[in-house]
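1. Quick one, fold the following:
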Amino acid sequence: MKMLQPAGWPRPKGYSNGVSASGRMIFVAGQIGWDETESFPAKDFAGQFGQALKNIVAVLAEDGAGPEHIVRLTWFVTDKQAYLKDARRVGEIYREILGRNWPAMSVVEVSALMEDEALVEIEATAVVP
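-> Reported below is the predicted structural model:
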C-alpha cells in the first residue's frame, strides 16, 4: 500500500489524500454501532463509532484481513457537532481498534440513518496483497 501525498500539499491529519494498492479487494457494507444481537451497547457517538469499527474488523477477519488492509473509509454521521465534540475520544478509539493506519476517508453529515438509534455508519474497502 502506498500513501499518495502531492508535493506542496499539507499533510492530512488522521487520513490520507489517496492510497494506491493492489491485491484482493474486500468491500464492507455500512456498519453501525450495534452488536451481534442488533442492540446498541452505547448511546453516545464515540461508543457507537467504536462498535462500528469493531464490526468492520470482524467482517474483515472473515476473509483473513485486518485493519492494516483498509484503504478507504466513508463515514455517515447524523450530527456533525456530536462528532466534533467527541473528536479526541474518537481519535483514541480509532487508534485502539484500527492502529495507525490512515486510509483515504470521507465524513458526511446525513439527516438520518436507517436504524433510528444509529448515530454513525461506516463503509470500508480493504485490499489484501
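2. drop to CA atoms for contacts and neighbour counts, all remaining ones
-> OK.
3. In the protein, what residue spans correspond to strands?
-> Under the criterion DSSP state E, the chain contains strands at 2-4, 18-20, 24-32, 70-77, 104-109, 120-128.
4. to compare against the first, here's another:
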Amino acid sequence: MTDQRTLTNPPALHDPAPFGYSHAASAPGELVFIAGQYASDTAGAPVPGDFADQVALSLTRLRQALEGVGLGYEHVVRLGSYVVDHDLAKLEVLGKALHEAFGERLPAQTLSGVASLALPGMLFEIDAVAVRPADPDGAGGRDGGAGR
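-> Got it, this is the predicted structure:
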C-alpha cells in the first residue's frame, strides 16, 4: 500500500526527527482511532519489563491493532505517548524505537510525562490516529474483525 501521508517540518521550527516525530501530518481518507496500547499479555495484564521492553511490546500491540483494521504504521498520522516518570534517557529509548518502527516517515506526536497509568506496572502507553485511504471502488475493507 502506498504511503499517502504528507509529513511537514516547517523550517521555522526545530528538527523533531531525533525525538521520533514530525510537526504535522495529514492524509486523505477516513480517520481511524487506535486506543492506548501497552505491554500486555493476551488477557490484558501488563507484562513486566524495563522501559525499553515495554515500549517494544507496546509498539507491537499498536501494529497488531492497526493490522486488525487493515492498516499499518504507514497510515498513522498522529501518536500520543504516555511515559511514567519521563526523563531524557526514556526519550532517547522511545525515539530509537519509533525510528525502528516508522523509519524516517515519523508521524506527529505528543509525549506526556505522567505519574502513573491505568494498571500497576505499566511504564508506557501509546495511542494513534491513522487514516484509511479513500477507496475509489467503495469496496470497503473496513470490517477489521468483529467487535467485542
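5. which one of the strands of structure 1 lies closest to R89 of structure 1?
-> Comparison of those against R89 of structure 1 by CA to CA identifies strand 120-128 as nearest, at 14.7 Å.
6. Make JSON lines out of the strands of structure 1 and add distance to E62 of structure 1 and mean neighbour count.
-> What follows is these, written out as JSON lines (distance: least, CA to CA, whole Å; neighbours: other CA atoms under 10 Å):
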{"stretch": "strand 2-4", "distance to E62 of structure 1": "24", "mean neighbour count": "13"}
{"stretch": "strand 18-20", "distance to E62 of structure 1": "23", "mean neighbour count": "15"}
{"stretch": "strand 24-32", "distance to E62 of structure 1": "10", "mean neighbour count": "18"}
{"stretch": "strand 70-77", "distance to E62 of structure 1": "14", "mean neighbour count": "22"}
{"stretch": "strand 104-109", "distance to E62 of structure 1": "23", "mean neighbour count": "16"}
{"stretch": "strand 120-128", "distance to E62 of structure 1": "13", "mean neighbour count": "22"}
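7. want to throw those strands into CSV with distance to F40 of structure 1?
-> Output for those, formatted as CSV (distance: least, CA to CA, whole Å):
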stretch, distance to F40 of structure 1
strand 2-4, 34
strand 18-20, 32
strand 24-32, 9
strand 70-77, 16
strand 104-109, 20
strand 120-128, 12
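8. Which position in structure 1 pairs with S26 of structure 2?
-> Structural alignment (TM-score structural alignment) places S26 of structure 2 against S20 in structure 1.
9. what's near enough to touch the residue nearest to its match when sequence neighbours are not counted?
-> Here the nearest residue to S20 of structure 1 in space, its sequence neighbours aside, is K2; by CA to CA, 6 or more residues apart in numbering that works out to 5.1 Å. With contacts defined as CA atoms under 8 Å, 6 or more residues apart in numbering, the neighbours of K2 of structure 1 are V19, S20, A21.
10. So what's the residue count around the closest residue to G14 of structure 1 other than its chain neighbours?
-> Nearest residue to G14 of structure 1 in three dimensions, chain neighbours excluded: W102, at 5.9 Å (CA to CA, 6+ apart). For W102 of structure 1, the number of neighbouring residues by other CA atoms under 10 Å comes to 23.
11. swap in the one 10 residues further on?
-> A count of neighbours around A112 of structure 1, defined by other CA under 10 Å, yields 15.
12. To which residue of structure 2 is it aligned?
-> When the structures are aligned by TM-score structural alignment, the residue of structure 2 matched to A112 of structure 1 is S116.
13. could you pull out the helices for structure 2?
-> Taking DSSP state H as the test, the helices found in structure 2 are 51-68, 88-102.
14. Give the buried residues for the first one.
-> When you say that, I think you mean helix 51-68 of structure 2. If you call a residue buried by 16 or more other CA atoms under 10 Å, then helix 51-68 of structure 2 has these buried ones: 51-52, 54-66.
15. Which residue numbers in structure 1 does it align to?
-> The aligned range for helix 51-68 of structure 2 is 45-62, by TM-score structural alignment.
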